[in-house]
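# Below are the sequence and a predicted model; questions follow.
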Amino acid sequence: MILKKILTLFILAALLTTVTLPAYGQLIPLKEIENVEMVLYGQPGTGSVLARIKRIELDLFGSAGKGTLPERSNQILKYALPTEDSPSLQLLINCLEWSLLNSISRGAAVDRVAELEEMIYGASKNGALLNRINELLEMTVPGGKLPVAEVEMPEGLVIEAKLLDEIDSAVLTEGQFFRFEVTEDIELEECMVIPTGTRGLINVDKVKEAGGFGKDAELTLSLSDFKAIDGTMLSIEFFSGDDDSHSREIAVGAGFLGALLVSNPVGLVAGYFYKGKDVVIEEGTPLSIEITNGLTVYGLKTN
């Protein structure tokens, strides 16, 4: 009996050691598929993996693909996301918008292409998204092909921008977002990499309301969600001009400006009812933003 159990365990161990796990290239790249859905639809898909992949194929190519799910996924990524060999779908749409409107929107690709078609043709079209984009390129770009090239985005590059919404600590909640917009074109190696009008988000990380004894409000903000013209995500932070004060967050209020001294001649009891100032950052306030991760991106040639 003991010998039989030992033999069974030995056979089981042998079987386990002979099982070969699939190579990485044969796995379904779910994270990348979700990134494609964010570009196309503005939000991650729902339902089965097969249904999500099929939906993307129908919208991008006009028909469902063949082969295994990893093979079909990689075919999608080849056309939708930037690779070493080709720019991204997002770059094509961004460049079309910038050349026609001198601005870049942040909506879903399917909606942005439809809006460009309405502007050019008077109505949106149906069919494969890639074909529709190519038709727009042929109508608006000489030769029907965007002149793009790879460019090195250096770490420490400073971008000028402005706040698009007023930020008022009296009505804020943590996790709230506000918009900012680039105010000067960023060109590198005669290529546009971040055009004027590119938008990003400012996140409210922490809020302390103004309180008694003249205590001012405190506000902690950070930057997030900012992309180059080709859709590459860039790591950014506020830039103050002082190399020793760089941080991924900036605190606005008494904690950032220094200790606040309040003169209170009427006593502590009355002082409790003396409320400090709220933090208000006006719409249009200039911002300086620094790129913190040097990397390679695709840019639109300007010469």
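Yep, that arrived. None of the values given here were measured: they were computed from a predicted structure.
# use CA for all of it now, contacts and neighbours both
Fine.
# residues touching the nearest residue in space to residue 182 that is not next to it in sequence, list them.
Sequence neighbours aside, residue 161 is the residue nearest to residue 182 in space, at 4.0 Å (criterion: Cα to Cα, 6 or more residues apart in numbering). Neighbour list for residue 161: 180-184, 286-289 [criterion: Cα atoms under 8 Å, 6 or more residues apart in numbering].
# nearest to residue 119, of these?
Of all the contacts of residue 161, residue 181 has the smallest distance to residue 119: 23.6 Å, by Cα to Cα.
# who's in contact with the closest residue to that closest one other than its chain neighbours?
In this structure, residue 181 finds its nearest non-sequential neighbour in residue 199, 4.4 Å apart by Cα to Cα, 6+ apart. Counting by Cα under 8 Å, 6+ apart, residue 199 touches 104-106, 179-182, 226.
# Give me the buried entries from the residues you listed.
Among these, those classed as buried by 16 or more other Cα atoms under 10 Å are 104, 179-182, 226.
# what kind of secondary structure is residue 151 in?
Following DSSP: H, G, I helix; E, B strand; the rest coil, residue 151 is assigned to strand.
# I meant residue 111, not that one.
helix.
# neighbours around residue 31, how many?
For residue 31, the count of nearby residues is 10 (other Cα atoms under 10 Å).
# Just confirm it is within a helix.
Yes. According to three-state DSSP, residue 31 belongs to a helix.
# For the strand ranked longest in the chain, list every residue counted as buried.
Longest strand in the chain, counting residues (DSSP state E): strand 199-208. Of the residues in strand 199-208, 199-208 count as buried by neighbour count, 16+ other Cα under 10 Å.
# Stretch 229-244 now?
Those would be 229-232, 234-239, for stretch 229-244 by 16+ other Cα under 10 Å.
# go on, stretch 75-83?
76-82.
# what residues are up against residue 176?
If a contact means Cα under 8 Å, 6+ apart, then residue 176 has 203-204 as its contacts.
# What's the separation between it and residue 222?
Going from residue 176 to residue 222 by Cα to Cα, to the nearest Å gives 11 Å.
# now the helix or strand just after the longest strand of the chain, how far from the chain's geometric center?
Under the assignment DSSP states H and E, the closest C-terminal helix or strand after strand 199-208 is strand 218-224. Relative to its chain's centre, strand 218-224 lies at 17 Å (Cα atoms, centre = their mean, to the nearest Å).
# Check stretch 106-113 too.
Relative to its parent chain, stretch 106-113 has a centroid offset of 14 Å by Cα atoms, centre = their mean.
# try it against this one:
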Amino acid sequence: MGLSMLSNGTGMRRVIATALAFWLVICTSTLPAVAADSVQSADPTDIGVVEKLVYGKTMTGTYLDRINRLERDLFGGEQSGTVPARTLNIQMKAFDSASQESLWMRLRAVEWRSGLPVNETYITERLAAIETYLLGEPQTGAIVTRVDRLVSLWFVGGKISTGDIVIPEGTVIELELAEQVSTETATPGQVVKLVVTKSVVIDGALVIPAGSTGEMLIKDASPAGHAFKKAKLEVELRRVKAFDGTMLPIVPEAQFVDDSDQAVTTQLAMGASILGMALLPPLGLAAGFLIKGNQIVLEKGLEIRAAVKADSVVRGMWIVPLGD
């Protein structure tokens, strides 16, 4: 269930402050932990999914032409074998979250280690951006070879140390809104982008890097109008992307707060938005929740504390000092 509120100027703020202790625990997500978007659960013969991950768009030509192009760009030449086997090989090399050889994961590791912002666009764009930062310009040659070179520049022996890590239920994730939300323009079903602002590290392993994206769903929205029509906004936290691309269902942090801790409970009630999620102190209601011309507005940059909904296993990267 999401959280639904109506605008009514100053009076509404008082209603939120008193009712939020109840509503904080209602905004929940029913999504299971799934692999990066729909990529890893896609039909093995859907080459278009792979093309979007590599090029940012689907390509033209026959199915075999498109496989040949991917193999030339990724490996430097066309491969042998049946079409299904070749397609599966491309998929696993590009985005298999269970493998430390995944191009998607290796690029993410290099981005994090080099201090670059996490980039969740397509592989060729990410690769060019990293090469420009490190080497001055995009390089040429097979994508796999170019990524291997970058990895060898940052990781001893060209090896990224990863392992399966359990992210416990209730693990806190700090996020912010990547865009403004207003009842004047919001529509039901709209997905709003969230960005992780602080890396999550568990037992020495990076499991959710800063810059990873998350999602918030607008379940219902209607603008204020004439004849005393009040604005309405109902939203729900959905999920956030882990280091390996796994999508983790998230809920408001308040769902895991001990009710006996009166200080924390009071802070949540006084420092929360209509999202049903606790704001980072010392922010209050006015910091991210505004009434503009009777419209409900959630400002870009609104800081949110969410939590992992259930125990989840992801592939994390062991963090060690450079040179070790």
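Perfect, thanks for sending it. Every value quoted in this text rests on a predicted model; they were computed, and no experiment measured them.
# And the TM-score between them?
With the length set by TM-score structural alignment, normalised by the length of structure 1, the two chains reach a TM-score of 0.71; 247 aligned residues with a Cα RMSD of 2.8 Å.
# any shared contact partners between residue 176 and residue 222 of structure 1?
With Cα under 8 Å, 6+ apart, residue 176 of structure 1 and residue 222 have common neighbours 203-204.
# quick one: stretch 19-30 of structure 2 aligns where in structure 1?
Using TM-score structural alignment, stretch 19-30 of structure 2 corresponds to no residues of structure 1.
# ok, so of the buried residues of stretch 229-244 of structure 1, who is nearest residue 55 of structure 1?
Comparing the buried residues of stretch 229-244 of structure 1 against residue 55 of structure 1 with Cα to Cα places residue 231 closest, at 21.6 Å.
# what ranges do the strands span in the stretch 101-250 of structure 1?
Assigned by DSSP state E, counting those that start in this stretch, the strands in the stretch 101-250 of structure 1 fall at 148-153, 158-163, 167-168, 177-182, 186-188, 191-194, 199-208, 218-224, 236-238, 249-253.
# Same list (those strands) but as CSV, adding distance to residue 62 of structure 1.
Listed next are the strands of the stretch 101-250 of structure 1 as CSV, based on distance: least, Cα to Cα, whole Å:
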stretch, distance to residue 62 of structure 1
strand 148-153, 26
strand 158-163, 39
strand 167-168, 44
strand 177-182, 35
strand 186-188, 36
strand 191-194, 31
strand 199-208, 31
strand 218-224, 34
strand 236-238, 37
strand 249-253, 44
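# Nearest approach to residue 88 of structure 1 belongs to which of these?
Residue 88 of structure 1 lies closest to strand 148-153 among these, at 10.8 Å (Cα to Cα).
# average gap between the closest one and structure 2?
Aligned to structure 2 and superposed, strand 148-153 of structure 1 gives a mean residue distance of 1.8 Å (mean Cα distance after the TM-score superposition for structure 1).
# roughly how far is that strand from the heart of the chain?
The answer for strand 148-153 of structure 1 is 19 Å, by Cα atoms, centre = their mean.
# which part of structure 2 lines up with it?
Under TM-score structural alignment, strand 148-153 of structure 1 corresponds to residues 162-167 of structure 2.
# How many residues are close by residue 155 of structure 2?
Neighbours of residue 155 of structure 2 under the rule other Cα under 10 Å: 18.
# Next: residue 78 of structure 2.
For residue 78 of structure 2, the neighbour count with other Cα under 10 Å is 14.
# mind checking how far the most centrally placed residue in structure 1 is from residue 72 of structure 1?
Geometric centre of structure 1, nearest residue: residue 225, 3.7 Å, by Cα atoms, centre = their mean. As judged by Cα to Cα, residue 225 of structure 1 and residue 72 of structure 1 stand 28 Å apart.
# and if you look at residue 42 of structure 1?
From residue 42 of structure 1 across to residue 72 of structure 1, the span is 21 Å (Cα to Cα).
# For these two, indicate the residue with more neighbours.
More crowded of residue 42 of structure 1 and residue 72, by other Cα under 10 Å: residue 72, with 19 against 16.
# residue in structure 2 matching the more buried one?
Match for residue 72 of structure 1 (TM-score structural alignment): residue 86.
# Relative to residue 245 of structure 2, how far out is its match?
Counting by Cα to Cα, the gap from residue 86 of structure 2 to residue 245 of structure 2 is 23 Å.
# Residue 194 of structure 2 now?
Counting by Cα to Cα - residue 194 of structure 2 and residue 245 of structure 2 are separated by 15 Å.
# Give the buried residues for the match of strand 148-153 of structure 1.
In stretch 162-167 of structure 2, counting by 16+ other Cα under 10 Å, buried: 162-163, 165, 167.
# Check stretch 119-127 of structure 2 too.
Within stretch 119-127 of structure 2, the residues that count as buried by 16+ other Cα under 10 Å are 119-120, 122-124, 126-127.
# how much does the longest strand of structure 1 stray from structure 2?
Relative to structure 2, strand 199-208 of structure 1 is 2.7 Å off (mean Cα distance after the TM-score superposition for structure 1).
# now the angle from that strand to strand 158-163?
Strand 199-208 of structure 1 runs at 70 degrees relative to strand 158-163, counting by axes from the mean of the first three to the mean of the last three Cα atoms, to 10 degrees.
# Which residues are in contact with the residue of structure 2 most remote from its centre?
Largest separation from the mean C-alpha position in structure 2: residue 227, at 40.2 Å (Cα atoms, centre = their mean). By Cα under 8 Å, 6+ apart, the contact set of residue 227 of structure 2 is empty.
# any idea how far residue 13 of structure 2 is from it?
For residue 227 of structure 2 relative to residue 13 of structure 2 (Cα to Cα), the value is 21 Å.
# And for residue 191 of structure 2?
For residue 191 of structure 2, the distance to residue 13 of structure 2 - Cα to Cα - is 25 Å.
# And residue 105 of structure 2, by the same measure?
Using Cα to Cα, residue 105 of structure 2 is found at 44 Å from residue 13 of structure 2.
# So for these two, which residue has more residues nearby?
residue 105 (24 against 19).
# So that one lies in a strand, does it not?
No. Using three-state DSSP, the assignment for residue 105 of structure 2 is helix, not a strand.
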